[in-house]
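Undergrad: Provide a 3D model corresponding to the input given below.
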Amino acid sequence: MSSTSDIEALIELMAKLPGLGPRSARRAVLHLIRKRSLLLTPLAQVMQDVAATARECLNCGNVGTSDICDICESEKRANGELCVVEDVADLWAMERSGVFKGRYHVLGGTLSALDAIGPQELRIPRLLDRIAMENVTEVILALNATIDGQTTAHYIADQLDGQVTLSSLAQGVPIGGELDYLDDGTITAAMQARKSL
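TA: Below you'll find the predicted structure:
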C-alpha cells in the first residue's frame, strides 16, 4: 500500500466521523500532516491508548477506562438522585453544565416500535435493579423531547410509579432564545410550563 493510499484511507475514515464530510476530513488530515509532531503523532498514540482501554461502565453505561466509572465510584454522588439519559453524549452534556451532582443511568437509546427496540434492548431492567439496590429517592428523566423519548419516559414512569419521586427536565424557551426562531412545539411547551413571577 502506498503512502498516498494510506492518506486517502485516513481521509475516508475521518469523513465517517460526525460533523465531518469528505472536504472537512481532507482539510483535517492535511492539517494533521503539516503538524505531524505536534498533532498527528500524539493523536495516533492517544487513539491507540483509548482503543485499548475504553470500556462501558458496568453500573451506569458511561464510557471510561475502568469497569466502574468515576461518577459511580464517587461517594459524594451517592445522594439518592439518579438522572436517566438516552446516550453517553447526553451524560457528558449534563456534566459540562455542572448543575447535577448525583449519579446517572444511560439507557443506550429509546423505545421504538418501528425499530423493534423494547425495554430489554435498552438498559431499563438494569435501571430498575439500581433503584432497588442503591437507595435512590429521585429519578430525573432527562430524555430528548421526541416521540420516542417521551414514550420511553412514560414507560419508565409507569414502571417506577410509587417507588421514587419522578421528575423531568423543563422544556421551553432556551436562555438567550428569541421567540421568532423557535418552532411551534417549543413555544407550546414553554407556554404550558409557564411560571408566575
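
Undergrad: CA only for contacts and neighbour counts going forward, please
TA: Noted.

Undergrad: got the contact list for stretch 121-129?
TA: 105-111, 119, 156, 160 (C-alpha atoms under 8 Å, 6 or more residues apart in numbering).

Undergrad: redo that, cut-off 10 Å
TA: Outside stretch 121-129, the residues that touch it by C-alpha atoms under 10 Å, 6 or more residues apart in numbering are 58-61, 82, 84, 86, 104-111, 118-120, 130, 132-133, 152, 155-156, 159-160.

Undergrad: Looking at those residues, which are in strands?
TA: Among the contacts of stretch 121-129, the members falling in strands (DSSP state E) are 82, 84, 104-106.

Undergrad: Would you do the same for the sequence below? I want to compare the two.
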Amino acid sequence: MFVGPELDRLIALLAKLPGLGPRSARRAALALIQKREALLQPLAAALEAAAAAIRPCSVCGNLDSTDPCGTCADDRRDRSVICVVESVGDLWALERAGAHRGLYHVLGGTLSAIGGRGPEDLTIQQLLRRVAGGGVSEVILALGATVDGQATAHLVADRLRPLGVAVTRLAHGVPVGGELGYLDDGTLAAALKARRPA
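TA: Have a look, this model is predicted:
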C-alpha cells in the first residue's frame, strides 16, 4: 500500500504508542485524517501544548505543568507518608483508586540486569534525601510483584532502614473477586504468606 511520506510517518509514530500495532496505527491515522477538524487539528494543538508545558516534578517525579506538581503542592495530603512507585502510570493508577492520600515518589523504573538498569539509574538517592529531610514516618513500597520489582523493593528498604522510618509494602495475593482455582501458584503462595487474622 502506497501512502505519502507524511501519512507514513504519522502511522509509524502512532505504532510506537503502547497498545497500538501497525494495523491499529493505520486505523487511528485514517480516523484522524478523515476527521481533520474535529480530531487531528485539536490533537496536534494539544500535543504541542503538552510538549511545551508538561515536565517531571522536581520533588516526586510526577508529570504536571507546575513544579512542584499539584499532588506535592496539595496541603490536604498526609506529608508523613510517601508511596514509592515504579512509574507515573502507577502513580496515576493509585490516584484513580483514591486509596492513598499521602505523597508519592516515582523511581523511574526498577532494577534490571537484563535492561542494564542499576540503582544509579533510579531516583533512590532523591528519595533518601526526602526522607532524611524529616517529617516522613512511613514509606510504602508499591512496586510490582515481578522479580525486578521485588529486588528493587528489597534494595530501597535496605537503604531506608538506617533512616528510622517504617517501611511497608503492598499486600500480594488473592484479588477481590478472584477464585482460587484460577490463580497461579505464585499468587496463592503469596496470599498464604500474607494471611492475617479473620
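
Undergrad: What subset of the contacts of stretch 121-129 of the first structure is buried?
TA: 59-61, 82, 84, 86, 104-111, 119, 130, 152, 156 (16 or more other C-alpha atoms under 10 Å).

Undergrad: for the residue most central in space within the second structure, what are its contacts?
TA: The second structure has residue 87 as the residue nearest its centroid, 2.4 Å off, counting by C-alpha atoms, centre = their mean. Residue 87 of the second structure is in contact with 61-62, 93, 105-110, 143, counting by C-alpha under 10 Å, 6+ apart.

Undergrad: just curious, which of the ones in strands among the contacts of stretch 121-129 of the first structure is nearest to residue 70 of the first structure?
TA: residue 104 (11.3 Å; C-alpha to C-alpha).

Undergrad: who are the neighbours in contact with the closest one?
TA: 59-62, 71-72, 77, 81-85, 88, 91, 94-95, 127, 139-140, 142.

Undergrad: Next, check the residues you listed against the helices and list the overlap.
TA: 71-72, 88, 91, 94-95, 127 (DSSP state H).

Undergrad: ok, so of those, who is nearest residue 175 of the first structure?
TA: Nearest to residue 175 of the first structure among these, with distances taken as C-alpha to C-alpha, is residue 94, at 15.8 Å.

Undergrad: In space, what's closest to that closest one - neighbours in sequence excluded?
TA: residue 100 (6.9 Å; C-alpha to C-alpha, 6 or more residues apart in numbering).

Undergrad: Could you verify my assumption that residue 71 of the first structure touches residue 101?
TA: Yes - the pair residue 71 of the first structure and residue 101 passes the contact test of C-alpha atoms under 10 Å, sitting 9.3 Å apart.
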